[in-house]
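Novice: I'll drop the sequence and a predicted model, then ask my questions.
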Amino acid sequence: MQNNPNTKTAEDDSSLRNIIEEDLIKIIKELSSEDLISAYRSLSGLKIESNSNLRIRKKNNLSKKDITVEYSTHLRSQNKACSTVKDYVNISVKFTSYIRQNRIKFKSLAMSDVDQYLSSVRSRNISNNTYAKFINCIRSFLRFLNRREYIKADFASLIGIPPKVESIKEELSEQDIKNIKDYLSARKEKYRNENLRDMIIFNLGIDCGLRRQEFINLNWEDINFKESSINIKNSKGRKNRVVYFNKDLRELLYLYRKLNGKYINALIRGAHGKRITKCSLQNIISRIFKESKTYRKNLTLHSLRHTYAERLRRKGIDLPTISKLLGHSRLDTTDIYLHVNKDDFKMAVL
């Protein structure tokens, strides 16, 4: 049987490669750090940035996509929450797309280019608070670009942050809560266990004070039936906390688990059995408010969390405890959630 000459050549190349690799490893081990960096620079054309980690970056050839990926890694290293990283990176991608479309290179970026972009964003029909959040994201990205020497100046320091407009924070009254529970008990379902799931969502909001992303991330493994508690992991600011639920919610969770036959992974699921999305969750709550006749302009999913805080206050729970249950680092943040009214002032003196 005749040997294939191509196979023999491949084997020879492989043997030669192994010999070269072994020799190179010996040579590298004998080089000083300075000589190794110099050799690496001349062979690869890479720019070496000396710091505590001796990071090596192919700076001259880095694409705008690579930079946004690097920015994402940077944000995660700063212990930013996943939702924050997602929002900031999305805005950085839009900004880099604008730069690419206008054929602007990062090194030649001028403040006038940034102003032009911000002006185009401001001309859209967005609220002052949305624009203020947008500005914070852009400033963060520009600071990152400047510190990594992708742009020549600190444009972030030249951008002012517009003042936020304090929005009216709504909470649900006890009558609102009764109306919603009555509505969910009698509503005709679009699919199996829809009403039970929505009742659980509603109760998790007003009795446990969950944030939007906490609803979405919640798994069955986070529920401790023995302790009647929920372990909320990696929430805003990458913090963990424990909240407790009452007997009514406990029974709802038991029934929902039994009927669905789900014991692991996502607790709250959409119509097709997948983990609920941000948009679907908001639509569920909006529908509940409208169809139960409790709708008001400023009622949102977050109003459930405000209702939770206010109900705790009315029970006489002290501010530090409420703050801890909400997962706040500062008491003045918790103060926003408390709705002191005229009746409270009367009670204080009468």
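Specialist: Everything's here; your move.
Novice: okay, CA-based contacts and neighbour counts for the rest of this
Specialist: Will do.
Novice: tell me the contacts of Arg76?
Specialist: Neighbouring residues of Arg76 by Cα atoms under 8 Å, 6 or more residues apart in numbering: Cys82, Val85.
Novice: mind listing what's buried along the helix or strand hosting it?
Specialist: Counting by DSSP states H and E, the element that carries Arg76 is helix 64-77. Neighbour counts over helix 64-77 (16 or more other Cα atoms under 10 Å) mark Lys64, Ile67, Thr68, Tyr71, Ser72, Leu75 as buried.
Novice: alongside the first one, take a look at this:
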Amino acid sequence: MSIIKFEKFRHKDLDCIAIKFEYNFEVKEYIKQFPTVRWSKTHRTFYIPYNFKTLKELKIFLIEKGYSFHEKAEVPVINLNNSPISPFLNLEKRNIYEHFLKFLEGKRYSKSTVNTYGHFVYEFLKFTKDKPINDIDENDVRYYLEWAVKTLNYSLSSHRQIVSALKHFSFFYPACSINTENIYMPKKDKKLPTVLNIEEILTLIECTKNLKHRAIITMLYASGLRIGELINLELKDFDFNRNQLHVRNAKGRKDRYTTIAKSLHPLLKNYHLTYKPKIYFIENPNGGKYSPNSVRSFLKKNSKIAGIKKTVTPHSLRHSYATHLLEQGTDIRYIQELLGHSRTETTMIYTHVTKKELREIRSPLDNALNNISLRNNNDKKQLLS
């Protein structure tokens, strides 16, 4: 059985823990299933953020498979039966931080949200060093945000997540001096989604030779699924007689039904006979859920092969699905239901992408050149080149 080693290192100015092992395909595929594991091209290693709750969960995850692990001296030892011991936070802050994580879990936030908020609050408390937690105020928040945005080059979405995490922390621990009304929340970018045209979609599918990869790409587009929804799909969720797909426990803990394209039936049947999945629609070679990072990786690779210059992600296929439905005249209320949006306003963004009337407006330059051509010679077309 492989021995997995944990080593502390710095990556993008953050404390991280490297997960190292002698190459083994089974170990690699299993570790990729852990939600917060990332791959560093620079350090050539899998890693997780230096977060004690995450490290504890990773150890349990490895123990369940029977793997053993070894920690270097700089990685704090975590007793799986007791509370984590942190070298960075004093006893008071460590206790409050651990109770904050339980507070988030009690609000039934997803594991991803708990890890994200927990990570940012942990980094903030570490940033304040030995300052008493009751004396921490919004100025400390401002200093931390200025440092994090400038030094770590956080994106706008990460900036908003930090603010949201600290507002939750202030609500959980009102004894601190943070006035949430004085914490500035930057506005969201109003960017339009990346949408592929139907020719690009078909070329992408055609260039994807691997049967499993082709099934994944076509399902993402043909049913408008989020990457997490696809990964969690089980065989029992397919109803081919009614051409319906049952999407369970999607974003916001909501179930919904969406469609299965009839043209996909032969492909899905071929995929099922070839790979013989047991529980999930898409499974890794050793069983269990497929890795979302693997989907992003082969999608990026096949997009280059297809000659698509746009940045293509799994969500781009969902955006394309919604836009193409609008273009063929589907009522926006039905699209909202198929996508699982809570508010119509969220779905309305696609109306900005698919303005048929705008696309039909002719530029005055086209009209001018056309009129010149007609006036000078009915058989000769005026060109700029």
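Specialist: That came in fine, so what should we check first? Fair warning: this is a prediction, and the values are worked out from it, not measured in the lab.
Novice: after superposition, what is the TM-score?
Specialist: Once superposed, the chains reach a TM-score of 0.69 (TM-score structural alignment, normalised by the length of structure 1), with 271 aligned residues with a Cα RMSD of 2.7 Å.
Novice: start to end distance for stretch 253-271 of structure 1?
Specialist: Its start and end residues considered, stretch 253-271 of structure 1 measures 18 Å (Cα to Cα, to the nearest Å).
Novice: scratch that, stretch 273-281 of structure 1 is what I was asking about
Specialist: End-to-end distance of stretch 273-281 of structure 1 (Cα to Cα): 14 Å.
Novice: quick one: the helix holding Arg76 of structure 1 to structure 2 mean distance?
Specialist: The superposed helix 64-77 of structure 1 is, by mean Cα distance after the TM-score superposition for structure 1, a mean 4.0 Å from where its aligned residues fall in structure 2.
Novice: after that helix, heading C-terminal, what element do we hit next?
Specialist: Remark: after helix 64-77 of structure 1, the chain's next helix or strand is helix 82-101, criterion DSSP H and E.
Novice: in structure 1, what residue corresponds to Ala222 of structure 2?
Specialist: In structure 1, Ala222 of structure 2 lines up with Asp207, judged by TM-score structural alignment.
Novice: and the buried residues of helix 64-77 of structure 1 as a markdown table, adding distance to Ala309 of structure 1?
Specialist: A markdown table is the format used below for the buried residues of helix 64-77 of structure 1 (distance: Cα to Cα, whole Å):
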| residue | distance to Ala309 of structure 1 |
| --- | --- |
| Lys64 | 44 |
| Ile67 | 41 |
| Thr68 | 38 |
| Tyr71 | 36 |
| Ser72 | 33 |
| Leu75 | 30 |
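Novice: of those, which pair is most distant in space?
Specialist: The span of the buried residues of helix 64-77 of structure 1, defined through Cα to Cα, is set by Lys64 and Leu75 at 16.6 Å.
Novice: quick check: closest non-adjacent residue to the aligned partner of Tyr244 of structure 1 in structure 2.
Specialist: When structure 2 is aligned by TM-score structural alignment, Tyr244 of structure 1 is paired with Thr259. Counting by Cα to Cα, 6 or more residues apart in numbering, Gln244 is the residue found nearest to Thr259 of structure 2 once chain neighbours are left out, at 4.7 Å.
Novice: tell me which residues touch the one you found, please.
Specialist: By Cα under 8 Å, 6+ apart, Gln244 of structure 2 lies in contact with Phe238, Tyr257, Thr258, Thr259, Ile260.
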